[in-house]
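[1] Here you go, sequence then predicted model.
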Amino acid sequence: MITKLSHAMVYVLDQESAKDFYTNKLGFELRSDITMGEEFEGSGQGFRWLTVGPPNQPEVEYILADCAMGHSPENSEAIRELVAKGAIGGGVFATDDCHKTYRELSERGVTFLAEPAERPYGIEAVFRDDSGNWFSLTQAR
């Protein structure tokens, strides 16, 4: 039986830049930053396992994954292209005060695609990470 979600993957164009964005701009905690061996990838080079998460949600980790992780070169390039042009939504982040969080994140340099607005489900703003992934920032009703 599945009991909970523990990890979610977000493909990023540059893991070091993404680490800075998620920790310094969004305020997430660094959870893991290790290099896995070739036995996991078969490439002989291994890969970087980089995870972050919101400070008040220690049971959830977002994997900031290189687009090549687990993919053929052709699929890796297709994923990179989709991420870079902003075609992939990464999910919804909850906040108690959308307007306040919008102001705080804007001051830290986060790019918003939509300012906070009333929706049937609450107040929502939409932002992009430094790779191009977009996220909803939502204050529930």
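    Perfect, I can see it now.

[2] contacts and neighbour counts: CA atoms only from here.
    Will do.

[3] Correct me if wrong, but Tyr22 is in a strand.
    No. The assignment for Tyr22 (DSSP: H, G, I helix; E, B strand; the rest coil) gives helix, which keeps it out of a strand.

[4] dump the residue contacts of it.
    If you count contacts by C-alpha atoms under 8 Å, 6 or more residues apart in numbering, Tyr22 has them with Phe28, Val52.

[5] before we go on, here's another structure to hold up against the first:
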Amino acid sequence: MTTTLQYTNITVDDVDESLPFYRDALGLEVKNDVSSGGFRWVTLGTDAQPGLGIVLSMPHAGRSQGDGDALQELLTKGVLPMLVFSTDDLDATFESVRASGAEVLQEPMDQPWGPRDCAFRDPSGNTIRISAAS
């Protein structure tokens, strides 16, 4: 039996505002773009991991008003779980993301627990870490 991750979701304030960060700065490809009921879900991915989709959506997309409000509050506080990407060229990726205007939280550095990594905030305030592929 094999189990793999197929989708992960990133909650954002505005899908259109977040797309340039994930598509252009991180180099992910738009794989699917679906609208329904006034909301939008955009799935991004990379050929390096063909079975994994990263879905951008707003807090109220597909949720009750109360759940969407609670998720919006967590997003506003910046306390939603972070995503960690890996790259084969950390310095070039760092420069690409920084050039996009993203908020730099940490420049590339060797971490005491092992990886060399850096960190940014996406346009909605989500923490994104990028580590050097091992």
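    Received it, and whenever you're ready, just let me know what you need. Small disclaimer: the values here were computed from a predicted structure and weren't measured.

[6] Now the element after the top helix by length along structure 1, going C-ward?
    Criterion DSSP state H: the longest helix present in structure 1 is helix 73-84. Once the chain leaves helix 73-84 of structure 1, the next helix or strand it forms, by DSSP states H and E, is strand 89-94.

[7] for that following strand, packing partners?
    Secondary-structure packing of strand 89-94 of structure 1 (3 or more C-alpha pairs under 8 Å, 6 or more residues apart in numbering; DSSP states H and E): strand 134-140.

[8] run the last query once more with 10 Å
    strand 7-12, strand 122-128, strand 134-140 (3 or more C-alpha pairs under 10 Å, 6 or more residues apart in numbering; DSSP states H and E).

[9] what's next to the longest helix of structure 1, contact-wise?
    Helix 73-84 of structure 1 has contacts (C-alpha atoms under 10 Å, 6 or more residues apart in numbering) with 10-13, 66-72, 87-89, 130-134.

[10] try 6 Å this time
    Cys67, Ala68, Gly132, Asn133 (C-alpha atoms under 6 Å, 6 or more residues apart in numbering).

[11] between those residues, which is nearest Ile123 of structure 1?
    Asn133 (20.1 Å; C-alpha to C-alpha).

[12] what about whatever residue of structure 2 lines up with the closest one, neighbour count?
    The equivalent of Asn133 of structure 1 in structure 2 is Asn126 (alignment by TM-score structural alignment). A count of neighbours around Asn126 of structure 2, defined by other C-alpha atoms under 10 Å, yields 21.

[13] who's in contact with Asn126 of structure 2?
    For Asn126 of structure 2, counting by C-alpha under 6 Å, 6+ apart, the contacting residues are Gly78.

[14] Next one: it relative to Val34 of structure 2, how far apart?
    Note on Asn126 of structure 2: its distance to Val34 of structure 2, by C-alpha to C-alpha, to the nearest Å, is 22 Å.

[15] I'd like to know how far the corresponding residue of structure 1 for Pro50 of structure 2 sits from Leu50 of structure 1.
    Under the alignment (TM-score structural alignment), Pro50 of structure 2 pairs with Pro58 of structure 1. Look at Pro58 of structure 1 and Leu50 of structure 1: by C-alpha to C-alpha, they are 15 Å apart.

[16] Many thanks, have a good one.
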